[in-house]
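[1] Sequence first, then the predicted structure, then my questions.
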Amino acid sequence: MSSTSSVSTKVVIGIGVTTLATGLGYWYYLQWKKRNAVPEKWRRVGTLEQINLFPIKSCAPLKLADDTEFDCDILGLKYQDCRDRTLMILNDSNAMVTARVYPRMVLIGTKLVAPQRLELSAPGMETIELDLGALKAEGEQIKTMVWSTAMQVRFVGEKYDKWLSKFLLDKESGMRLVHYPLEKPVKAINSRMVRQPYILKDDRGTFNDATSYMLMNLASIDELNTRIPRPMEPLQFRGSFQLKMDTDEPYAEDHWQWVKIGDEVIFRVVAPCTRCIFPNINVNTAARDPDGEPLNTLKKYRLFKGYATPAIGIHLGLRSAGSIKKDAIVYVEDK
């Protein structure tokens, strides 16, 4: 074979490979676009019974009136200048702490006493106010971890460190309050979620474990409560949204792909929410359940293929921003 023929053959093969790769790439793009196309038809499944915004990770939700309107954006729920999980507690080694180790964190309450002033309260403690408007993107920045993902955070102030240390440790130091200083999600996708085909980088949230939003079906919790000796409160699952179904359909959420709340806000279901020991903590007393419930019961019937721990609830990724209120109608895709 002449050198000219050899070159021609290589060119033809190269063109063929390039054409095939381009064709496959376009096919995958079409499949991705199809999977992520927002539904045109919806069906009603219920209403929002409760909306939970947690200013401090692992602590109690913000106390607000029932008619409060929340904004939903890529960082999570927002009301006035208060955002979901943009505050977090570290130990003196700058490692994240949660109520899994310090259950009394669930007793730390928060309420807005002015648009930018967040009041912190706890049993046996004087209240302390935090000026949310004074939290800046400048100042001392340190590195910490939210589970397996690295984060850059900034300290809030020494007086809050002392207050938290006194309540959680009965010491003058040992706990530090930090805030999330950015206007977009930056941490890596949680290692448990990287294989999920629908999760996007904007779904990662602030100090959230996995995603900015999570929905609990109250019918599923009611069914779970029939299996355990001491009924638990829905808040122990710390969902952003608590859905009251129009009909009694526990675990219907396992099969949903899209959720719409009200007229504007649309979510993609990106993964089931796997569970640790956190739901075993009573939100009113901070006591751990003596029998390890509900986690031990969930392990008996809610283990999904590919997951090491049981799942209840669904992680959501925001696809259309907007405002929501309690009692808003909740829809899912109408197949």
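    Here it is on my side, so go on.

[2] Please make it C-alpha for all contacts and neighbour counts, starting now.
    Will do.

[3] And the helices in the stretch 201-335 of the chain?
    Using DSSP state H, counting those that start in this stretch, the helices of the stretch 201-335 of the chain run over 218-225, 295-301.

[4] Just say which of the ones you listed is most tucked in.
    Mean neighbours per residue, mean count of other C-alpha atoms under 10 Å, is largest over the helices of the stretch 201-335 of the chain for helix 218-225, with a mean of 18.

[5] Enumerate every residue touching residue 87.
    By C-alpha atoms under 8 Å, 6 or more residues apart in numbering, the contact set of residue 87 is 55-57, 177-180, 207.

[6] Turn the residues you listed into TSV, including secondary structure, neighbour count and distance to residue 257.
    Output for these, formatted as TSV (DSSP: H, G, I helix; E, B strand; the rest coil; neighbours: other C-alpha atoms under 10 Å; distance: C-alpha to C-alpha, whole Å):
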residue	secondary structure	neighbour count	distance to residue 257
55	coil	24	28
56	strand	26	29
57	coil	24	27
177	strand	25	37
178	strand	25	35
179	strand	23	32
180	coil	23	30
207	coil	26	25
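
[7] between those, which is nearest residue 123?
    residue 56 (16.6 Å; C-alpha to C-alpha).

[8] gap between the closest residue to the closest one other than its chain neighbours and residue 100?
    Closest residue to residue 56 apart from its sequence neighbours, by C-alpha to C-alpha, 6 or more residues apart in numbering: residue 87 at 4.5 Å. For residue 87, the distance to residue 100 (C-alpha to C-alpha, to the nearest Å) stands at 17 Å.

[9] swap in residue 232?
    Taken as C-alpha to C-alpha, the span from residue 232 to residue 100 is 17 Å.

[10] higher neighbour count, the two?
    For residue 232 and residue 100, the more surrounded residue by other C-alpha atoms under 10 Å is residue 232, and the numbers stand at 21 against 17.

[11] Comparison target, given below:
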Amino acid sequence: MPTLAAIYRYPVKSTAAEALGTARVQQEGLAHDRRFMVVKPNGAFVTARRYPVLQTITARFDGNRLTLVHDDQVAVAESVAQFERQRFETGVWADDFAAWTTTLRLDAWVSRIIGEPVHLLWLGEQSPRFRDTLGVRVSFADGYPLLLTSEASLADLNARTDGTHVMAQFRPNVVVSNTEAFAEDGWTRIRIGEVVFRVDAPCSRCVMITVDPACGERRDDGEPMRTLLGYRKGTDNQVYFGQNLVAENEGEIRIGQTVEVLD
């Protein structure tokens, strides 16, 4: 049976993954997942596509306190109670909405790593970003609340390339084992623990997958995008790897649970 092999969340958009044993699934995605985002002074969002060094930041957030760690900086931590909470206009792709400022200390800390002035925004207790096309609120994620990948699909990719790629390059929330390669492409609804998920659409990939998460630098050889272009390109010329999920209810999931394919 397909099994939940790993759970990851990213408290700050584009930073390193936090591995979990259990997680609470909410409408916006995993609890505390992508509830913070780096933006430029004009509100434009900043990601590891252009600033791959973001992936070398480790973030932890428990709902009350955010901690940021980086090898080149003294760790910084601030509580939600310390946030300035000034309304700040921003957006993700075509979605425009307002988030909240955190602290000047956090802004300065991230700015030193990025190498230019930026702000670190907080989504708030509840996301103000409602996506009509999905019928749910979404975090600072690119477009969907959650992303699923499978170990077999990654193994299939690695069998076709000279190098070895890791799951962190694809930034999933849930990873499934005990399947055939790309079996997830044929799923439309699944259940993990207490939660039923709609498998809404395949995930189109970008230059982000060429970033080595261990060092925060983009690979010179263009892999694994070059290999995926050879066998995972759709009729729209987009490269697909993984499936976007929308939770139909809230609940808890944990590693080792069966992934039941409903449809």
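    It's in. Note that the structure is predicted; figures quoted are calculated from it, not measured.

[12] Tell me how many other residues crowd the equivalent of residue 246 of the second structure over in the first structure.
    Under the alignment by TM-score structural alignment, residue 246 of the second structure pairs with residue 317 in the first structure. For residue 317 of the first structure, the tally of surrounding residues (other C-alpha under 10 Å) stands at 27.

[13] before we move on, what about residue 10 of the second structure?
    Neighbour number of residue 10 of the second structure under other C-alpha under 10 Å is 26.

[14] cool, the one 5 residues further on as well?
    As a burial measure, the neighbour count of residue 15 of the second structure was computed by other C-alpha under 10 Å and equals 27.

[15] so it touches residue 57, yeah?
    Yes. At 5.4 Å, residue 15 of the second structure and residue 57 qualify as touching, with contact defined as C-alpha atoms under 8 Å.

[16] Show me whatever sits in contact with both of those two.
    Counting by C-alpha under 8 Å, 6+ apart, nothing touches both residue 15 of the second structure and residue 57.

[17] whereabouts in the second structure does the top helix by length along the first structure align?
    Criterion DSSP state H: the longest helix present in the first structure is helix 3-35. For helix 3-35 of the first structure, there is no aligned range in the second structure, judged by TM-score structural alignment.

[18] And residue 26 of the second structure? What does it align with in the first structure?
    Under the alignment (TM-score structural alignment), residue 26 of the second structure pairs with residue 73 of the first structure.

[19] just to revisit the earlier point, kindly provide the distance from the aligned residue in the second structure for the residue nearest to residue 56 of the first structure to residue 129 of the second structure.
    Under the alignment (TM-score structural alignment), residue 87 of the first structure pairs with residue 36 of the second structure. Residue 36 of the second structure is 13 Å from residue 129 of the second structure, where distance means C-alpha to C-alpha.

[20] Residue 200 of the second structure now?
    Distance from residue 200 of the second structure to residue 129 of the second structure, counting by C-alpha to C-alpha: 18 Å.

[21] you'd agree residue 38 of the second structure is in a helix?
    No. Checked against DSSP: H, G, I helix; E, B strand; the rest coil, residue 38 of the second structure lies outside a helix; its state is strand.

[22] Isn't it up against residue 45?
    Yes. Counting by C-alpha under 8 Å, residue 45 is a contact partner of residue 38 of the second structure at 6.1 Å.

[23] Can you tell me what sits against stretch 308-316 of the first structure?
    So stretch 308-316 of the first structure is contacted by 203, 210-217, 220, 239, 251, 253-254, 267-276, 295, 298-299, 301-304 (C-alpha under 8 Å, 6+ apart).

[24] Weed out the non-buried ones from those.
    The neighbour-count test (16 or more other C-alpha atoms under 10 Å) applied to the contacts of stretch 308-316 of the first structure identifies 203, 210-217, 220, 239, 251, 253, 267-275, 295, 298, 302-303 as buried.

[25] In strands, which of those fall?
    Mapping those onto strands (DSSP state E) picks out 213-217, 267-274.

[26] tell me the contacts of the match of residue 26 of the second structure?
    So residue 73 of the first structure contacts 318, 321-322 (C-alpha under 8 Å, 6+ apart).

[27] Ok, residue 200 of the first structure next?
    Contacts of residue 200 of the first structure (C-alpha under 8 Å, 6+ apart): residue 317.

[28] repeat for residue 250 of the first structure
    217-223.

[29] And it, what's its match in the second structure?
    Checking TM-score structural alignment: residue 250 of the first structure goes with residue 181.

[30] could you measure that match against residue 73 of the second structure, distance?
    In terms of C-alpha to C-alpha, residue 181 of the second structure sits 40 Å off from residue 73 of the second structure.

[31] With residue 56 of the second structure instead?
    From residue 56 of the second structure to residue 73 of the second structure the distance is 11 Å (C-alpha to C-alpha).

[32] who's more crowded, those two?
    residue 56 (23 against 13).

[33] Quick check: the gap between that one and residue 170 of the second structure.
    Separation of residue 56 of the second structure from residue 170 of the second structure (C-alpha to C-alpha): 15 Å.

[34] a helix runs through residue 110 of the second structure, doesn't it?
    Yes. Residue 110 of the second structure: assigned to a helix according to three-state DSSP.

[35] tally of neighbours for the alignment partner in the first structure of residue 5 of the second structure?
    Matched by TM-score structural alignment, residue 5 of the second structure corresponds to residue 49 in the first structure. Look at residue 49 of the first structure: counted by other C-alpha under 10 Å, it has 18 neighbours.

[36] Please apply the same query to residue 113 of the first structure.
    11.

[37] So which elements touch the helix or strand containing it?
    Secondary structure assignment for residue 113 of the first structure, by DSSP states H and E: strand 109-114. If you count contacts as 3 or more C-alpha pairs under 8 Å, 6 or more residues apart in numbering; DSSP states H and E, strand 109-114 of the first structure packs onto strand 62-63, strand 117-121.

[38] Where in the second structure does the longest one align, residue-wise?
    Same thing as strand 117-121 of the first structure. Counting by TM-score structural alignment, strand 117-121 of the first structure corresponds to residues 65-69.

[39] re the thing from before, can you tell me which residues contact the match of residue 246 of the second structure?
    When contacts are counted by C-alpha under 8 Å, 6+ apart, residue 317 of the first structure touches 199-200, 202-203, 211-213, 267-270.

[40] Thank you, goodbye.
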